[in-house]
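K.L.:
My questions are about this predicted structure, shown below with the sequence.
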Amino acid sequence: MTDWKLPWDGACRCGQVRIRISAPPLLTMACHCKGCQRMSASAYSLSAAIPTPGFAVTQGEPVIGGQHGATRHYFCAHCKSWMFTRPEGMDQFVNVRPTMLDDASWVVPFIETYAQARLPSVVTGAKHSYDTFPPVEDYGRLIEEYAKEGARPR
């Protein structure tokens, strides 16, 4: 199936920052690292890796929050919703928090990262699990597999 029903729109909790996705995700992920647990105030963070040309902020001005290093985490300045991340050295995609989308009912993590820090009661349903991040050489295969098998909006 190739119908992603694009574009997708989304917003922070208060609606002051809006985003648009116009390209299908490369992967969906659940990250169990302590940083994601703390920034999301949850057991893990969800991400959809969106090719950079397919991502746009359409309203408002997100601000950098969380970790203030080379990897930039963007939040709404008003409601503090964590909206997306631009990982250091990976300018070809943006990690969008898919729960910011107007309809995130289709999102299922395809991979989970930092499973070594997963809380004991958590089950994500991810097809692939890694103790830290996947080896660089695995990403091409994972992206190809996700393009064929990944969840699609209903």
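P.N.:
Looks like it came in fine. This one's a predicted model, so the numbers in the text were calculated from it and none came from an experiment. Residues are numbered from 1 along each chain as shown.
K.L.:
Please make it C-alpha for all contacts and neighbour counts, starting now.
P.N.:
OK.
K.L.:
dump the residue contacts of the most centrally placed residue in the chain.
P.N.:
In the chain, the C-alpha nearest the mean C-alpha coordinate belongs to Ser47, at 1.6 Å (Cα atoms, centre = their mean). Neighbouring residues of Ser47 by Cα atoms under 8 Å, 6 or more residues apart in numbering: Thr28, Met29, Ala30, Cys31, Asn95, Val96, Arg97, Pro98, Pro109.
K.L.:
another one to put next to it:
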Amino acid sequence: MSVDGFSQDGGCRCNRVRFSITQKPVITMACHCTGCQKMTSSAFSLSALVPSSGFTVTLGDPVIGGLHGVDRHYCCPHCMSWLFTRPNDVEEFINVRAVMLDDANDYVPYMETWTSEKLPWASTPAVHSFAQLPAREAFPGLLQAYAERDGA
């Protein structure tokens, strides 16, 4: 069930795994850590943090990939596209790789993290930058500011 009519679909490169989000992201971000660089084969990963209740895998069975650590990174078992992450100790949210949505044009990063590992030539239009992750107590203010931006 979508909230306020919001619904977007996405999937892996081969479309054997598909998913749907039915709630707007609470924040968008670019992560510059070397782990994300290696997982995406790019300068950063682009993510949309969505409420778990607004995320559903609609086709296929994603598997855990990446480092198999405390954060569970889910991939397509066939094409190995990195689709989403279930962060450790944050069960109420799913970190969706925004570029895996069928239309990712509106997913501009609001914040960027791990700029301490950023490639020197990489840049984003993020409003907030953090050398690592923002302090846990900073998240409510970031989420509030994201929700209020441009009357969203």
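P.N.:
Everything's here; your move. For clarity, every value in this text was computed on a predicted model and none was experimentally measured.
K.L.:
could I get the contacts of Ser47 of the first structure as a markdown table with secondary structure?
P.N.:
Compiled in a markdown table, these are given as follows (DSSP: H, G, I helix; E, B strand; the rest coil):
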| residue | secondary structure |
| --- | --- |
| Thr28 | strand |
| Met29 | strand |
| Ala30 | strand |
| Cys31 | strand |
| Asn95 | strand |
| Val96 | strand |
| Arg97 | coil |
| Pro98 | helix |
| Pro109 | coil |
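K.L.:
Now do the contacts for the closest residue to Cys12 of the second structure other than its chain neighbours.
P.N.:
Nearest residue to Cys12 of the second structure, sequence neighbours excluded (Cα to Cα, 6 or more residues apart in numbering): Ser81, at 5.6 Å. Neighbouring residues of Ser81 of the second structure by Cα under 8 Å, 6+ apart: Cys12, Arg13, Cys75.
K.L.:
Roughly how far does Ser81 of the second structure sit from Pro51 of the second structure?
P.N.:
Look at Ser81 of the second structure and Pro51 of the second structure: by Cα to Cα, to the nearest Å, they are 21 Å apart.
K.L.:
again with His78 of the second structure
P.N.:
Using Cα to Cα, His78 of the second structure is found at 27 Å from Pro51 of the second structure.
K.L.:
And Val17 of the second structure, by the same measure?
P.N.:
Look at Val17 of the second structure and Pro51 of the second structure: by Cα to Cα, they are 20 Å apart.
K.L.:
and these two? which has more neighbours close in?
P.N.:
Val17 (22 against 18; other Cα atoms under 10 Å).
K.L.:
Could I get the contacting residues of the more buried one?
P.N.:
Going by Cα under 8 Å, 6+ apart, Val17 of the second structure touches Gly11, Val57, Thr58, Leu59, Gly60, Asp61, Pro62, Cys76.
K.L.:
hang on, Phe139 of the second structure is in a helix, isn't it?
P.N.:
Yes - Phe139 of the second structure: assigned to a helix according to three-state DSSP.
K.L.:
I'd like to know how many residues surround it.
P.N.:
Around Phe139 of the second structure there are 13 residues (other Cα under 10 Å).
K.L.:
All the helices of the second structure, in order from the start?
P.N.:
Listed in chain order, the helices of the second structure (DSSP state H) span 34-40, 139-148.
K.L.:
If anything else comes up later, I'll come back, but that's it for now.
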